[in-house]
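>>> Provided below for reference: sequence and predicted model.
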Amino acid sequence: MKRHSMKACNQFVADFEKVIKKPLKHFSKTYYTGVDLGTACVVLAVLDEDYKPVAGAYRYADVVRDGMVVDYIGAVELVRELKEELEQELNTELIYAAASLPPGTDELDGGAIKNVVQSAGFELTNLLDEPTAANRLLQVTDGAVVDIGGGTTGISIVENSQVIKVADEATGGTHLSLVISGAYKLTFEAAEKYKQNKQNHDELLHVLKPVIEKISSIVIQQTKGYNVDGIYLVGGTACLKNIETIIEKTTGIPTYKPTNPMFVTPLGIALSCTDQVLT
């Protein structure tokens, strides 16, 4: 991946962070929404007809676990609330949305995620796996896109701009929080908050090293036999300071991450949204 493409990704995320705080109200013939139903956080990203960020909202929630919708009613209500909030801010109706799910869970849960998005009032136009969605923004031509979510780590291996393998394994942010909970004698919820505070990241890196090495071993296993010369980290868990250093050291593969990896996947989902409804 050329250096400028990460720069473009970082700029796009920075533009999105601005419109979360102050939405851009201008006429657009249509709007494209990315719905990211994460284990720890639900994110909606809205782009205009030129696929530029105009609004966004997110909320920490416990409606999905390990990529599976566990609170269907809660998920629908939350997505609907965020949709209505954004519609008020933009003074328009949001019709089209795309969504994503962890690789390999389509048969198990694709229907549930599709139903959540549709029940919240959207027309669903695309449903794709998370790391592939992230690469719509990253634009990696060769390498492995690794989406470290709350419950799982998803991997897309890309060669000549084509996804040639996707995989997903159960280790992610939830496992980091469980370790913090045990080490610091905190409830799971308190451990989650402790982890999200960037001021704690330096000390946490030592405590969490074994779990990060487990994530690294998943990457090693899934990329075996493929020519992977770069790892590109996305997902909320990748926000942990210097996680890329441990992954690079353990895998022996140069590892990169955007300035804010949390919003790469929802923005990639939004970029894959169209005005053609899925049948």
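Perfect, I can see it now.

>>> drop to CA atoms for contacts and neighbour counts, all remaining ones
Noted.

>>> next, the buried residues of stretch 156-163.
Ser156, Ile157, Val158, Glu159, Val163 (16 or more other Cα atoms under 10 Å).

>>> meant to ask about stretch 89-98
Leu90, Leu94, Ile95, Tyr96, Ala97, Ala98.

>>> give me the subset of these lying in helices.
Among those, the members found in helices (DSSP state H) are Leu90.

>>> residue boundaries of the strands in this structure?
In the chain, the segments counted as strands under DSSP state E are 32-37, 41-47, 53-60, 64-65, 68-69, 96-101, 123-129, 143-148, 153-159, 162-169, 231-234, 255-256.

>>> got another, please set it beside the one above:
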Amino acid sequence: MVDITRANHLLADFHQLANTKTSRSFDKTFPLKIGIDLGTSSIVLAVLDHQDRPVYGSFEFAEVIRDGLVVNYVEAVQIVSRLVSEAEQVLGVAIEKAATAIPPGTVGNDKKIVSNVLESAGIEVTTVIDEPEAAACLLDMHHGGVIDVGGGTTGISIIENDQVVLTIDEPTGGTHMSLVLAGHYRISFQEAELLKRDHKQERDNFIIVKPVIDKMAEITKTILAQHPISPLYVVGGASYFEEFASAFSAYIGVPVIRPDYPQFVTPLGIAKASILD
């Protein structure tokens, strides 16, 4: 039996902090753990205390990352600088170091570019972790599969004995949902992005984007046929639909666990995995 009660509690706390940009009290004799996640649809800053409890959070929607690559470097630096400055004002401490994450399989200059963004914003990068490892860290997961439904891609990672032994990243994600909505309603991509986040229209939107979700599930089903494993967790902002996990489970034929506020699993995991002096 998988118990993600603690993870859900942390995610709920962080969700409240990130949406109000308020902070919780913390012991200033210990350094804070900072994580900065450069996602396809948003950049998230997560702050934990030395006991891995959320202290502060913030995020800003942005289109500066595409399929794990920085496509607008200057704007990415500006957003990170802004989020860090706001956090410093609220917390009353300087933020000089942080951890970050990269999509699995990222190599060469693409691997360095995320760190370069943070460094250009005046932040020393202490830890760079793969996104599925960050998710596993937050979930205290040592064995199983992580299905990370991001903006541009769906990544499936198999973890055994705390090690990522297989990763597949396919170009189907939240962006494709928005494109389907844009085509259905004959609206712009930007309007479709906002519509996708409208919880009042979630049921109707889910029916429209379900073929995209089925494609994600088919990718996962193919991988599991070759590498069966459990439990399976689905994370990432594009999995926020209430019916996502049940529809995904029905398609692949095995249970799928979706934490609360799945868009914040990776950012919190990055912060939790950060290395302190």
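Alright, I've got the coordinates. It should be emphasised that the depicted structure is a prediction, and the values quoted were computed from it without experimental measurement.

>>> quick one: TM-score?
The pair, once superposed, lands on a TM-score of 0.94 when counted by TM-score structural alignment, normalised by the length of the second structure; 274 aligned residues with a Cα RMSD of 1.5 Å.

>>> just send the buried residues of stretch 156-163 of the first structure back as CSV, with distance to Cys273 of the first structure too.
Below are these laid out as CSV (distance: Cα to Cα, whole Å):
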residue, distance to Cys273 of the first structure
Ser156, 19
Ile157, 22
Val158, 21
Glu159, 23
Val163, 18
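
>>> would you mind giving the strands of the first structure as TSV with distance to Val79 of the first structure added?
Listed next are the strands of the first structure as TSV, based on distance: least, Cα to Cα, whole Å:
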stretch	distance to Val79 of the first structure
strand 32-37	8
strand 41-47	8
strand 53-60	10
strand 64-65	12
strand 68-69	13
strand 96-101	11
strand 123-129	13
strand 143-148	22
strand 153-159	23
strand 162-169	24
strand 231-234	22
strand 255-256	31
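
>>> out of the ones you listed, nearest to Asp15 of the first structure?
Smallest distance to Asp15 of the first structure across the strands of the first structure (Cα to Cα): 6.6 Å, for strand 53-60.

>>> for the closest one, the distance to its chain's centre please.
A distance of 13 Å separates the C-alpha centroid of strand 53-60 of the first structure from that of its chain, computed with Cα atoms, centre = their mean, to the nearest Å.

>>> ok, back up a step: of all the strands of the first structure, which lies closest to Phe12 of the first structure?
strand 53-60 (7.7 Å).

>>> by how many degrees do the closest one and strand 41-47 diverge?
170 degrees (axes from the mean of the first three to the mean of the last three Cα atoms, to 10 degrees).

>>> got the buried residues for strand 53-60 of the first structure?
Buried, per 16+ other Cα under 10 Å, within strand 53-60 of the first structure: Pro53, Val54, Ala55, Gly56, Ala57, Tyr58.

>>> correct me, but the second one touches Leu24?
When you say that, I think you mean Val54 of the first structure. Yes - Val54 of the first structure is within contact range of Leu24, at 4.8 Å (criterion: Cα atoms under 8 Å).

>>> just how off-centre is stretch 263-277 of the second structure within its chain?
Distance of stretch 263-277 of the second structure from the chain centroid (Cα atoms, centre = their mean) equals 10 Å.

>>> what about the helices in the first structure?
3-21, 72-90, 111-119, 130-138, 173-184, 188-196, 201-223, 243-251, 264-271.

>>> near Lys114 of the first structure, how many other residues are there?
21 (other Cα atoms under 10 Å).
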